[in-house]
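Peer 1: Pasting a predicted model and its sequence here:
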Amino acid sequence: MLTKTPLTNKVTWINIHTEDKSELKRVYQSYEIDEEIVDYSLDENERAHLDYDQRTNTFVLIFNVTNPLKNDNHYETIPMTFIIKDNTLLTVTNELNYYVLDIMMKQVAAEKVESIFQFLFASLFMIIDSFFPYVEEMDRERKLINNKLKQKTTKQNLLVLSDLETGIIYFVSASKQNVVLLEQVKAHQIFRLLTESEKERLDDVLIEARQLVEMTQLSSQILQQLSGTYNNVLNNNLNDTMKILTVLSILLTVPTIITGFFGMNMPLPLEHNIFGWMITIGISVVLWLALSFILNRLMK
């Protein structure tokens, strides 16, 4: 499905909503766009990068956007394609990133479009801003899980913490790739053709993208620290449990040894004494108390 939106008298924005490779290929052929970009546009694992075909004057951006639906209890990111061909901006969306179309429509309604690059950079700015609510949501969930883990360190809470850590790693990676992409635009020859206003827009996007990197990295570091802390708590609890079990097993050997000695089928001391069993128990208790005192001092 194609959606055409006139931005100015000369500039047009066309959104292609499809996951059909053959359909996308036909559209690209009509605009003389390299068929290799078809694979980029439909690859869900494509990294953010910049391509420029000087022969056909085609400028391609693969930009990371958020996936609004959780996958395995955590958020992920997906790539989206932006293509500038002459005075036409083409975007390729699917069911997961179609919401970006609404963001860009709001940008059209909120501000007069002066040029195709001004509209592109303004849209990228709003796309980057859409990351922050997800990061803030993960921060709130992290605080909630942290409070629960302080009360009781359960397997379920640790799994939720692990899901949060996985999600923030996706965001850190995606935001870093976006920053690298924007820096490539600044270093590209096309940057020299931009107006001062467009360059300022690009700088604003880059500043916002770097801020997102710092925010996601901070959240990731906090989650890693929490995960490491609770792992240490669990290991310490396990050590304490094993220490108690070891002490109990040592103490239980005392009566076993004493009763085993007096249970042998041979002449033994106290075997004809009517109070022999009480003396045996007394010996066991005394040795048990002495060994308990020694182990207690060693453990301290």
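Peer 2: Nice, thanks for sending it over. Remember, it's a predicted structure, so these values are computed and weren't measured experimentally. Numbers count the residues shown, from 1 in each chain.

Peer 1: can we go C-alpha only for contacts and neighbour counts from here?
Peer 2: Fine.

Peer 1: next one: the strand or helix carrying L223 to chain centre, how far?
Peer 2: Assigned by DSSP states H and E, L223 falls within helix 196-262. Offset of helix 196-262 from its chain centre (C-alpha atoms, centre = their mean, to the nearest Å): 17 Å.

Peer 1: which helices and strands does the very next helix or strand once past that helix pack with?
Peer 2: Next in sequence after helix 196-262, counting helices and strands by DSSP H and E, comes helix 276-299. The contact analysis (3 or more C-alpha pairs under 8 Å, 6 or more residues apart in numbering; DSSP states H and E) places helix 276-299 against helix 196-262.

Peer 1: what ranges do the helices span in the stretch 1-150 of the chain?
Peer 2: Assigned by DSSP state H, counting those that start in this stretch, the helices in the stretch 1-150 of the chain fall at 21-30, 36-42, 99-110, 116-129, 131-151.

Peer 1: Output these in a markdown table, with mean neighbour count and distance to L252 appended to each entry.
Peer 2: Shown next, in a markdown table, are these (neighbours: other C-alpha atoms under 10 Å; distance: least, C-alpha to C-alpha, whole Å):
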| stretch | mean neighbour count | distance to L252 |
| --- | --- | --- |
| helix 21-30 | 14 | 73 |
| helix 36-42 | 18 | 68 |
| helix 99-110 | 14 | 68 |
| helix 116-129 | 20 | 65 |
| helix 131-151 | 15 | 34 |
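
Peer 1: Adding distance to T216 as columns, could you present the ones you listed in a markdown table?
Peer 2: Formatted as a markdown table, the helices of the stretch 1-150 of the chain follow (distance: least, C-alpha to C-alpha, whole Å):
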| stretch | distance to T216 |
| --- | --- |
| helix 21-30 | 34 |
| helix 36-42 | 26 |
| helix 99-110 | 21 |
| helix 116-129 | 12 |
| helix 131-151 | 7 |
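
Peer 1: Run the angle between the helix holding L223 and helix 116-129 for me.
Peer 2: 20 degrees (axes from the mean of the first three to the mean of the last three C-alpha atoms, to 10 degrees).

Peer 1: Helix 196-262 - contacts with which helices or strands?
Peer 2: Taking 3+ C-alpha pairs under 8 Å, 6+ apart as contact, the helices and strands that helix 196-262 lies on are helix 116-129, helix 131-151, helix 155-187, helix 276-299.

Peer 1: any idea how far the longest one is from the chain center?
Peer 2: Taking C-alpha atoms, centre = their mean, one finds the center of helix 155-187 at 5 Å from the center of the full chain.

Peer 1: Comparison target, given below:
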Amino acid sequence: MIQFYLTEHNRMVKIPSFTEGCWINVISPTVDEISYLVDQLQLDRDFVRAALDEEESSRIENEDDQTLVLVDIPFLTSEDNDTVLYTTRPLGIIMTETNIVTISLQNNTVISDFANGMIRNVQTQLKTRFLLRILLRGATQYLTYLKQIDKITSSLESKLDKSMKNRLLMQLLGLEKSLVYFSTSLKADEITLEKILRGRIIKMYEEDQDLLEDVLIEVKQAIEMASIYSRTLSSTMDAFSSVINNNLNIVMKILTAVTVLLEIPNMVFSFYGMNIDGGLWMDRFQWAPLGIAILLTLIAAIILFKAKMFK
């Protein structure tokens, strides 16, 4: 899908075709659309290919009169009842002499917010400013998702206090994995932003410099939050793992004590059932085996109880 947008009277307006100064939004393009980008709009084929590669890492490149800024942005990948997972996908931003082009594999909230006019004071003609506003929105989206992860983690912890279910533990594991994705992508984005800050590849004015510093502050804050939440969640998982192991040890201890108590009557009655010439003295007293078994079992139960085998 290829869409064209232009700022008119401080409003983002969708236009039917290409014009100079417009923003070209490309989402999951077909083969024909890729050919249009390369052949008609003269975009660098390698830049387009890199933007559509899930394995590409964040970076900035310059080729002739075109500049590629590749960053990772957060995505909400699945939501099933209480299960929420997050990941990151590359967003390619290509700046030409007259236009700015964004290329992504799937629709995302960062781009859709601009397309829907939710971000104010955006000028598609000011390519560098527009680029930085996209980067700032991506960093803000990271912070939003990180706060959601923190709330979901707190909710899952309260549920796990009441019931240790595998489903809840798997949800915590999924959130821990999401935080790893976020941390890795944010650190790569930070390196790219620092390269832009040097001003060697993209020329910036003073206002652009201030905006870029704001983006870096947001990214650094997101990195710190992701690191803190990751450590907290890891400690929580370790704590619940210890609780599960402790509960298992308690169950095994109780089962062992019960097994010992059940084994005592079995031993007594086994002696009574042995074939011995002359018989056992217990043959004369029919209730003797039962009484001995009960007595020994009670003695063993008292010993085990004092040894705290039932706690």
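Peer 2: Looks like it arrived, so ask away. In this text the structure is predicted, and so the values were computed from the model without any measurement.

Peer 1: In a markdown table: the helices and strands packed on helix 196-262 of the first structure, plus distance to L50 of the first structure.
Peer 2: Formatted as a markdown table, these follow (distance: least, C-alpha to C-alpha, whole Å):
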| stretch | distance to L50 of the first structure |
| --- | --- |
| helix 116-129 | 14 |
| helix 131-151 | 21 |
| helix 155-187 | 6 |
| helix 276-299 | 63 |
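
Peer 1: which residue lines up with L159 of the first structure in the second structure?
Peer 2: Using TM-score structural alignment, the partner of L159 of the first structure in the second structure is M170.

Peer 1: Can you report how many residues lie near its match?
Peer 2: Residues contacting M170 of the second structure under the criterion other C-alpha atoms under 10 Å number 12.

Peer 1: With the one 4 residues further on instead?
Peer 2: The tally of other residues near G174 of the second structure (other C-alpha under 10 Å) stands at 16.

Peer 1: Quick check, it in contact with L85.
Peer 2: Yes. Using C-alpha atoms under 8 Å, G174 of the second structure makes contact with L85 at a distance of 6.1 Å.

Peer 1: Where in the second structure does the helix holding L223 of the first structure align, residue-wise?
Peer 2: Counting by TM-score structural alignment, helix 196-262 of the first structure lines up with residues 206-272 of the second structure.

Peer 1: Mean deviation, that stretch versus the first structure?
Peer 2: Superposing on the first structure and averaging over aligned pairs (mean C-alpha distance after the TM-score superposition for the first structure), stretch 206-272 of the second structure comes out at 1.3 Å.

Peer 1: go on, stretch 134-142 of the second structure?
Peer 2: Mean for stretch 134-142 of the second structure is 1.6 Å (mean C-alpha distance after the TM-score superposition for the first structure).

Peer 1: Identify the residue range in the first structure corresponding to that stretch.
Peer 2: Using TM-score structural alignment, the match for stretch 134-142 of the second structure in the first structure runs over residues 123-131.

Peer 1: How about residues contacting the matching stretch?
Peer 2: Applying C-alpha atoms under 8 Å, 6 or more residues apart in numbering, the contact partners of stretch 123-131 of the first structure are V65, T66, V100, I103, M104, Q107, D204, V205, E208, A209, L212.

Peer 1: I'd like the residues you listed laid out as JSON lines, including distance to F191 of the first structure.
Peer 2: Listed next are the contacts of stretch 123-131 of the first structure as JSON lines, based on distance: C-alpha to C-alpha, whole Å:
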{"residue": "V65", "distance to F191 of the first structure": "23"}
{"residue": "T66", "distance to F191 of the first structure": "27"}
{"residue": "V100", "distance to F191 of the first structure": "25"}
{"residue": "I103", "distance to F191 of the first structure": "25"}
{"residue": "M104", "distance to F191 of the first structure": "22"}
{"residue": "Q107", "distance to F191 of the first structure": "22"}
{"residue": "D204", "distance to F191 of the first structure": "15"}
{"residue": "V205", "distance to F191 of the first structure": "14"}
{"residue": "E208", "distance to F191 of the first structure": "19"}
{"residue": "A209", "distance to F191 of the first structure": "18"}
{"residue": "L212", "distance to F191 of the first structure": "23"}
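
Peer 1: which one among those gets closest to Y40 of the first structure?
Peer 2: V65 (14.8 Å; C-alpha to C-alpha).

Peer 1: Next, the contact list for the counterpart of the closest one in the second structure, please.
Peer 2: Residue correspondence to the second structure (TM-score structural alignment): V65 of the first structure is matched to I73. Counting by C-alpha under 8 Å, 6+ apart, I73 of the second structure touches T88, R89, P90, L91, V110, G138, A139, Q141, Y142, S185.

Peer 1: isn't the fourth one right up against F75?
Peer 2: Spelled out, that is L91 of the second structure. No. With contact taken as C-alpha under 8 Å, L91 of the second structure and F75 are classed as non-touching, separated by 11.2 Å.

Peer 1: Which residues are in contact with the counterpart of Y40 of the first structure in the second structure?
Peer 2: Matched by TM-score structural alignment, Y40 of the first structure corresponds to A50 in the second structure. Applying C-alpha under 8 Å, 6+ apart to A50 of the second structure gives the contacts E56, G92.

Peer 1: roughly how far apart are A50 of the second structure and N245 of the second structure?
Peer 2: Plainly put, A50 of the second structure is 47 Å away from N245 of the second structure if you go by C-alpha to C-alpha, to the nearest Å.

Peer 1: Tell me which of the helices of the stretch 1-150 of the first structure lies nearest to L251 of the first structure.
Peer 2: helix 131-151 (32.9 Å).

Peer 1: Centre of the chain to that closest one, how far?
Peer 2: Distance, stretch centre to chain centre, for helix 131-151 of the first structure: 13 Å (C-alpha atoms, centre = their mean).

Peer 1: now do stretch 193-208 of the second structure
Peer 2: 31 Å.

Peer 1: So which bits of it are buried?
Peer 2: L193, I196, L197, I202, M204, D208 (16 or more other C-alpha atoms under 10 Å).

Peer 1: distance of the match of Y40 of the first structure from D44 of the second structure?
Peer 2: In terms of C-alpha to C-alpha, A50 of the second structure sits 10 Å off from D44 of the second structure.

Peer 1: again, but for K203 of the second structure
Peer 2: Counting by C-alpha to C-alpha, the gap from K203 of the second structure to D44 of the second structure is 20 Å.
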